[in-house]
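Enquirer: Have a look at this prediction, sequence included:
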Amino acid sequence: MRAVRLSVVTAAATAAALAAVTGCTQKSDAKNGDAIQVTAADSKCETSTKTVPAGQVTLKIENKGSQATEVEIVFPDDRIVSEKENIGPGTKYTLTAEVKAGSYEIACRPGMKGHGVRQKLTVTGGKVAKRDPRLDKAVASYREWAQSEADSTIPKVKTFADAVKAGDLEAAKKAYAPSRVGWESTEPIAESFGDIDPKTDTRADGLEKGQKWTGWHALEKALWADKKIGDEQKALAGQLVTDLTDWQKRVGKAEITPTSMANGAKELLDEVASGKVTGEEERYSHTDLSDFKANVDGAQKAYELLKPVASENDAALTAELDKQFAAVNKLLDTYRTDKTSDGFVSYDKVGEADRKGLLDAVNALAEPLSKLAAAVVK
């Protein structure tokens, strides 16, 4: 779950110019080591250049503000090309992306809410080197997999919604976690559209001023905390099906590149560290470990598809990633049970020491995973 984002506006007029790159290895000619220097603060977003050539672009980000920020490369209609969330105060991060000629913005979002502070970025044309065909295959396979995850999610969401509409509290609780698995595994794609995630997966503390609380977590609170289903919840269940059907239809049109796959895998691990391990995501149902596993599975899927190229460019990195993915999955298996609908122990039964162990395992995987994007475009 991410912070709320502004709704996407009509993109028809700019779609042709703003299509994501389908093949490139040319690097930016921006100053300071072929990178755009991005300085984020509580009320500013400064960039070292406003123009780069099409191809690979690297953002060297430094957060000089007092709160965590999010930095994104976005289309004017607010679709995301690439992003990095949860950049803490005083920390730095390198983001690698691929862009085609057109108009973009670099957005810094202090507190990870709202429209943020933005700088325009013009990507000029030019000769772009042909991309490794294995990476094109990886993108196509990832898109096909993401679509299958979305397609399989809708029946599960309908089962959940039907239980809510029937007023069957226990059946709704049982169907809740399974309805979220496909979404959690492909969440970077959902977030790239901008307007779907706020309607379906926002927690109460992520709401913008004046935003109505809808989606899974509003229903989660009603089922577990309030222990009641009323007309409002039945309406929310119907709206959830509508919103997620919209997501299902859009998956095939998502902007996907090898670097967005790699960055998305890292973002899924960040989701685990910031919401699942802490217990904040599923604070009422305590089904966090189901989400946790789905996030890891989604990250691993992207990695496995990119691995043939990444292993040639950085064998040591892929060896470490293999090791750390295996370690995280082995640890998660120790929390499996057949006694709950989602197959894992209730997260409120996981003590602080065990949560620390989970966080350590996630961090051990996230660190090498942050280098995957650079490895696939060497």
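Expert: Thanks, I have the structure now. Residues are numbered from 1 along each chain as shown.
Enquirer: CA atoms for contacts and neighbours, from now on please.
Expert: Will do.
Enquirer: Report the separation between the closest residue to T257 other than its chain neighbours and E304.
Expert: With CA to CA, 6 or more residues apart in numbering as the criterion, T257 has its nearest non-adjacent residue at 6.2 Å, and that residue is V139. Between V139 and E304 the computed distance is 12 Å (CA to CA, to the nearest Å).
Enquirer: now K212
Expert: Counting by CA to CA, the separation of K212 from E304 is 39 Å.
Enquirer: Which of the two has more residues huddled nearby?
Expert: A count of neighbours by other CA atoms under 10 Å puts E304 above the other of K212 and E304, at 15 against 12.
Enquirer: Show the end-to-end separation of stretch 86-94, please.
Expert: Terminal residues of stretch 86-94 lie 13 Å apart, using CA to CA.
Enquirer: Quick one: list the elements packing against the helix or strand containing the residue nearest to T257.
Expert: Following DSSP states H and E, one finds V139 within helix 133-165. Of the remaining helices and strands, those touching helix 133-165 by 3 or more CA pairs under 8 Å, 6 or more residues apart in numbering; DSSP states H and E are helix 169-185, helix 231-250, helix 258-271, helix 288-313.
Enquirer: Report the buried residues of that helix.
Expert: By neighbour count with 16 or more other CA atoms under 10 Å, helix 133-165 contains the buried residues 135-136, 138-139, 142-143, 145-147, 149-154, 156-165.
Enquirer: Okay, angle between it and helix 169-185 too, please.
Expert: If you take axes from the mean of the first three to the mean of the last three CA atoms, to 10 degrees, helix 133-165 sits at 160 degrees to helix 169-185.
Enquirer: let's bring in a second one:
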Amino acid sequence: MRAVRVPLAAAVAVALAAVATGCTEKTDAAKGTDEHVVKVTASDDACEVSKKEFPAGHVVLDVENTGSKVTEVYVLYPDDRIVTERENIGPGTRQKVNAEVKSGSYQIACKPGMVGDGIRQQVKATGGGKAAARDPKLDAAVAAYRKYAQEQADETLPLAKKFADAVKAGDLDAAKKAYAPSRIGWERTEPVAESFGDIDPKVDLREDGLEDGQDLEKDWTGWHRLERSLWQDKKITARDKELAGLLIKDLEDWQDKVNEAEITPTSMANGAKELLDEVATGKVTGEEERYSHTDLVDFKANVEGAEKSYTLLKPVAAKNEPKLATELDRQFAALDKLLDQYREDKKSYDFESYDKVGKAERKELSDAVNALAEPLSKLAAAVVAK
């Protein structure tokens, strides 16, 4: 979970937790033809788009950051749910983001410094006739991923309830032990969770993600609020017990909505990249689990979620871009091997406390994440390529 969450956007990834249905992988957009490309120029005080209307279906955002601050760019529904996003676009850099959108109204938002509600432009996707046929392998990938996301939510609830029950009982040691396991399923599929209103900031907001005007004690809820009580304050208060119950309520809301998520091949691919971004900006730095130092558990779960999306999309990606698939196989294997050095066995989620991981080892982890993130950013284009 990145440090800054946007209440209106109600989340922030998938790179997407996505939209729409039915776009053939054999589309002009895969080659980046002008009709389907929206150029986004993001600066420190502006968000310019090359067009405010474009055909529904496959869309490519060609994003250039001309400002002095790191930025992120979103496509949002009118109610601020996320269609797609891309974080950590550095000054002077350019990135392309593939997405699938239905006809309708949207907003493109640039967030210089990755804070606030962003500078927004109203845009519209037009058309909307019968959806073009899609490779049956991609339909199978979407169906399998939907099942996977639901399984992760279903498996999370009992673990989260074990954690919440320990908090309610005032059992500090038991709550600490149950904390990290309760987050694994969430971390594997967080881009999907981010597409549902404000569930993500309710359950996974970090302390520095609060907006101006929000009260630390009143408005901060979820796992990390309880994490601070358990490890930093070393006590469980009446408010903590109340928050434990609220956490379960919010997670049950997530569990109920997972099957409603609009999932596409590009949203799966963008979501995989977002999970790696989460690792790079939160886990490797130690910011995510700053009190418990259980960052490596989240790290592994994020990588597993990204690898699941890739594995499901691989039959098409490997056909369209065989060299890319070979590179992704190699980089996932290398990162998995590196992470395994920090746990006793591959079946265990008992990872080393991250505060005991030295600077050189953290850099090694960071380098492995970056080595994977670069080819992973090309996966969305690969699954829609001719």
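Expert: Perfect, I can see it now. A quick note: this is a predicted structure, and the numbers were derived from the prediction, not measured.
Enquirer: Just tell me the aligned range of the helix holding V139 of the first structure in the second structure.
Expert: With TM-score structural alignment applied, helix 133-165 of the first structure matches the range 136-168 in the second structure.
Enquirer: after superposition, how close is the matching stretch to the first structure?
Expert: Its aligned residues in the first structure lie a mean 0.6 Å from stretch 136-168 of the second structure after superposition (mean CA distance after the TM-score superposition for the first structure).
Enquirer: Verify the contact between G343 of the first structure and D291 for me.
Expert: No: applying CA atoms under 8 Å, one finds G343 of the first structure not in contact with D291, separated by 11.1 Å.
Enquirer: the more surrounded of the two?
Expert: When G343 of the first structure and D291 are compared for neighbours, D291 comes out ahead with 25 against 17, by other CA under 10 Å.
Enquirer: aligned partner of I229 of the first structure in the second structure?
Expert: Per TM-score structural alignment, the equivalent position to I229 of the first structure in the second structure is I236.
Enquirer: go on, D78 of the first structure?
Expert: Aligned by TM-score structural alignment, D78 of the first structure pairs with D80 of the second structure.
Enquirer: Give me the distance between its match and V297 of the second structure.
Expert: For D80 of the second structure, the distance to V297 of the second structure - CA to CA - is 30 Å.
Enquirer: With neighbour numbers in mind, choose between those two.
Expert: Between D80 of the second structure and V297, counted using other CA under 10 Å, the more crowded position is V297 (26 against 22).
Enquirer: Please give me every residue in contact with the more buried one.
Expert: Going by CA atoms under 8 Å, 6 or more residues apart in numbering, V297 of the second structure touches A180, P181, I184, Y349, D350, F351.
Enquirer: Now do the contacts for the equivalent of the fifth one over in the first structure.
Expert: It stands for D350 of the second structure. Using TM-score structural alignment as the criterion, D350 of the second structure maps onto G343 of the first structure. With contact taken as CA under 8 Å, 6+ apart, G343 of the first structure is in contact with S290, R336, T337.
Enquirer: could those residues be laid out in TSV, adding distance to E267 of the first structure?
Expert: Below are these laid out as TSV (distance: CA to CA, whole Å):
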residue	distance to E267 of the first structure
S290	17
R336	24
T337	27
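Enquirer: so what's Q95 of the second structure up against?
Expert: Under the criterion of CA under 8 Å, 6+ apart, the neighbours of Q95 of the second structure are D62, V63, E64, I89.
Enquirer: Tell me, of the residues you listed, which are also contacts in the first structure.
Expert: Contacts conserved in the first structure for those, using both residues aligned by TM-score structural alignment, their matches' CA atoms under 8 Å: D62, V63, E64, I89.
Enquirer: Can you find the partner of the first one in the first structure?
Expert: Under the alignment defined by TM-score structural alignment, D62 of the second structure is paired with K60 of the first structure.
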